[in-house]
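**Q** Sequence and predicted model, in that order:
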Amino acid sequence: MHHTTTMPTGRPTGCPFDPPAELAALRDEQPLRPLLYPDGHVGWLATGHAAIRAVLADPRFSSRPELAHFPLPREGFDGEMPPVPPGMFINADAPEHTRYRGLLTGRFTVRRMRLLSARVEEVTVEHLDAMERRGPSTDLVTAFAQPIPALMICELLGAPYADRDFFLEHTATFNDHEATAERQAESMAAFGGFLHDLVLAKRARPTDDLLSDLTETDLTDEELANVAFLLLGAGLDTTANMIALGTLALFTNPDQIALLRADPDRAVEELLRYLSIAHTGVRVALADVELDGHLIKAGQTVTISLEAGNRDPAKFPDPDRLDLSRHAAGHLSFGHGIHQCLGQQLARVEMRVALPALFERFPTLRPTVAPRDVPLRSDVDILGVQRLPVTWDVP
């Protein structure tokens, strides 16, 4: 049994895509190992692909944050998380989780995603047209990467797209480790109040969208507002960062752009694996669990490093190379088990459409700053870029 370790955080300079180098060393030595938490708790760190999958698939591990210890210190956070409000199913265990998830799964149907696919194509073309008109340089985050997923999740839910800046600002605050607990609470309250009003509006006058559909279930106003909160937050931030960071990764590996065009489906899976923007999670053992030759005791927190699991050479040969011809199925970027990302098909549609279309329209697209100078979002739950200044040649 190796001595306890603390959570590595430093990402290598000049390699914005690579996880902390120390994670790979820890994983190669011992894919499940004791971890010392900032509050003194001794739990575990899972870095191997197989160990992470085993934890995520095992119902003896809980997602409830009020039971967990967190691997990184947080500003103004004394270690006590309140129980999760009803409807926040991402932090609920079965059977509560099962009930919410069951109501939603049928609404993220293949049919609805297909209909959305045509809409994603329209929206993508509209934003490329606008870039071309205003060109020949822009910030790709605000001109392209953010608005497309924002518009899609707003339309799907029935939230007013005019309020997207409000949503984006608050979503950024929730995911920011530097934000004080006070600022996060204010943000939560503002966003919560807005969504509560939206739920009441949908009950009074239902329209053809997911939130209106859900008003016909037995969910309370509070549950509906919290479900909307999760879906909006997840749908706004994640795909936007995948599109922006994915573009930066392609600038850095220009030989891969042709492969993106040749097989967008395969390319998107590899970008998801390689970038692992939702990089870390936690689970808590509800009972003693024997795993990988170790005994995880009831009450111990396991930190799962999705970014380390996605770079595990035991699962993906030559894992630190971006290879869009790779068959990256089995990556952990949408999680695994009962909490696997509900919106993953929507995210895939958005990336499969938007990324190839961007390089198709602007074959000479390139960053106007060196990749190492692109301002990253690093001290956050979802990795990404703050700005991505680009230019292209006008024919």
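**A** On my side now, so go ahead. Numbering: from 1, shown residues only.
**Q** Every contact and neighbour count from this point should use C-alpha atoms.
**A** Noted.
**Q** M152 is in contact with A118, isn't it?
**A** No: with contact defined as CA atoms under 8 Å, M152 does not reach A118; the gap is 11.1 Å.
**Q** Compare these two (neighbour count), which wins?
**A** Taking other CA atoms under 10 Å, M152 and A118 do not tie; M152 has more neighbours (23 against 13).
**Q** show me what contacts the more buried one?
**A** Residues in contact with M152 (CA atoms under 8 Å, 6 or more residues apart in numbering) are 116, 120.
**Q** Structure two is appended below for comparative analysis:
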Amino acid sequence: MTEAPTAPPAYTTSRAAGCPFDPPQAMSGLLGSEPISRVTLWNGATAWYVTRHADQVALLRDERISADNRLPSYPSISAGSEATRAHNRSFITMDEPEHNEQRKRFTGDFTIKRTKALRERIERIIGELLDGMEKAGSPADLVTSFALPLPSLVICELLGVPYEDHGFFQRASAVIIDTRSSAQDALDASQELVDYLGDLVEKKVRHPGDDLLSRLAADYLVTGISTRDECAKQARLLLVAGHETTANMIALGTCALLQNPEQLAAVRDGDPRRVAGAVEELLRYLTITHLGRRRVATQDIEVGGQLIRAGEAVICATDVANRDPAVFEDPDRLDIDRNARRHLAFGSGPHQCLGQNLARIELQLAYPALLRRLPGLRLDRPLEEIPFRTDMAVYGVHELPVAW
């Protein structure tokens, strides 16, 4: 009798006990054994799992690889993500030329020059949040008291979203990116957020301000370039990504530094150039976009000696690529003085993260300010009791109890 073919190993986000900053061993081990191999996803579908840094760069820059999440074989991360594929369509799930046409509407708001102009305002927000932490006293949850409100306040001001609504949009965002959310819960949360932002866009038509939503409103009604729904979905992407990613980098990066006191001291006391380098290393080492870049081949592609057929799903495992020893010496060690600029935390190619300049300046200001203001900062419970976000599309910690 002929034996049935063995299914590819299951894709997993489970990390080894005591190693919350390292990629899952079952996945990272493929880098040395099968750098391009098949994995089985949550719904039984399969995808090519690409681990090498060079192969990922080649694929993410190849026009034969599609980011369009409407394609039948697109490798969604969960049932909720699958259910909201079409509903959450934005420029990051578009291909050229549509991707560039949509993305360029926002590039001016996220240039290095524009984000540098926000520096003083970000510093004031940081100072106010740290004042609040000191006033409330030790202990505290760093996520709710500092890491989450900082980028939320910044992105709210940039977009023109009232920060007093943060409870609503943070809860909705959490449901959307939770891989455990049911299809209906994810759809409901996404629709609530799109409806909310659509209403805001319409209000901006009547009462415009100096913010991004006001410009979207002008596109929506005045020029007719976009519809209300399109504007709301683009704003949804910027709002969710603008606070979830940086918030988790602040909290998770602080947690990692607390495990490395010498490097923490260097970030606390270092000059801006050294701090900037430390941020790049933390982005590489932690890779909070731990579910990788999801794509579909639209034509046959050969990469790394492996043929990927048209229509096949691809996952570029950025967390594993950021530990590739061919690019980073001793990659499993946190070293804030290494040159980590080749990391793929922000992706590569035309879909490289639009908000990376804003994220960098927030992180470069947040880490040293926090560590200088609270020099005795420490975890308030053992590392093994910290709840890490293996169940979310953005890795990090659900809470980070600290004392000082």
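**A** Happy to help now that I have it. The shown structure was predicted, so the numbers you read here are calculated from the model rather than taken from an experiment.
**Q** whereabouts in structure 1 does the helix ranked longest in structure 2 align?
**A** Ranked by residue count, the top helix of structure 2 under DSSP state H comes out as helix 228-258. Here helix 228-258 of structure 2 aligns to structure 1 at residues 221-251, judged by TM-score structural alignment.
**Q** same deal with stretch 370-390 of structure 2?
**A** Counting by TM-score structural alignment, stretch 370-390 of structure 2 pairs with residues 358-378 of structure 1.
**Q** Contacts for the matching stretch, please.
**A** Applying CA under 8 Å, 6+ apart, the contact partners of stretch 358-378 of structure 1 are 13-16, 128, 248, 251-252, 257, 383-393.
**Q** With stretch 179-193 of structure 1 instead?
**A** With CA under 8 Å, 6+ apart as the criterion, stretch 179-193 of structure 1 contacts 75-77, 167, 170, 173-174, 225-226, 229.
**Q** all strands for the stretch 201-350 of structure 2, in order.
**A** For the stretch 201-350 of structure 2, the strands defined by DSSP state E, counting those that start in this stretch cover 293-297, 301-303, 306-308, 313-316.
**Q** Give the aligned range of the first one in structure 1.
**A** Residues 281-285 of structure 1 are where strand 293-297 of structure 2 aligns, with TM-score structural alignment as the criterion.
**Q** before we move on, what about the last one?
**A** Following TM-score structural alignment, the aligned partner range for strand 313-316 of structure 2 in structure 1 is 301-304.
**Q** Have a look at how far, on average, that stretch is from structure 2.
**A** Its matched residues in structure 2 lie on average 0.9 Å from stretch 301-304 of structure 1 after superposition (mean CA distance after the TM-score superposition for structure 1).
**Q** Tell me the gap between that stretch and the middle of its chain.
**A** 18 Å (CA atoms, centre = their mean, to the nearest Å).
**Q** Same question for stretch 115-133 of structure 2.
**A** Put simply, stretch 115-133 of structure 2 sits 22 Å off its chain's centre (CA atoms, centre = their mean).
**Q** So what touches that stretch?
**A** Residues outside stretch 115-133 of structure 2 that contact it (CA under 8 Å, 6+ apart) are 109, 140, 145-146, 150, 153-154, 357-358, 361-362, 365-366, 369-370, 373.
**Q** Just the ones in helices from the residues you listed, please.
**A** Short answer: those in helices (DSSP H) are 150, 153-154, 357-358, 361-362, 365-366, 369-370, 373.
**Q** From those, pick the one nearest Y49 of structure 2.
**A** For these, the residue nearest Y49 of structure 2 by CA to CA is N357; the value is 28.6 Å.
**Q** For the closest residue to I296 of structure 1 other than its chain neighbours, the count of nearby residues, please.
**A** Sequence neighbours aside, V289 is the residue nearest to I296 of structure 1 in space, at 5.1 Å (criterion: CA to CA, 6 or more residues apart in numbering). Counted with other CA under 10 Å, residues neighbouring V289 of structure 1 total 16.
**Q** if I look at V289 of structure 1, how far off is S137 of structure 1?
**A** Going from V289 of structure 1 to S137 of structure 1 by CA to CA, to the nearest Å gives 54 Å.
**Q** do the same with L271 of structure 1
**A** In terms of CA to CA, L271 of structure 1 sits 25 Å off from S137 of structure 1.
**Q** ok so, going back, make TSV out of the ones in helices among the contacts of stretch 115-133 of structure 2 and add distance to L383 of structure 2.
**A** Shown next, in TSV, are those (distance: CA to CA, whole Å):
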residue	distance to L383 of structure 2
L150	24
L153	29
V154	30
N357	31
L358	29
I361	28
E362	25
L365	25
A366	22
A369	23
L370	20
R373	23
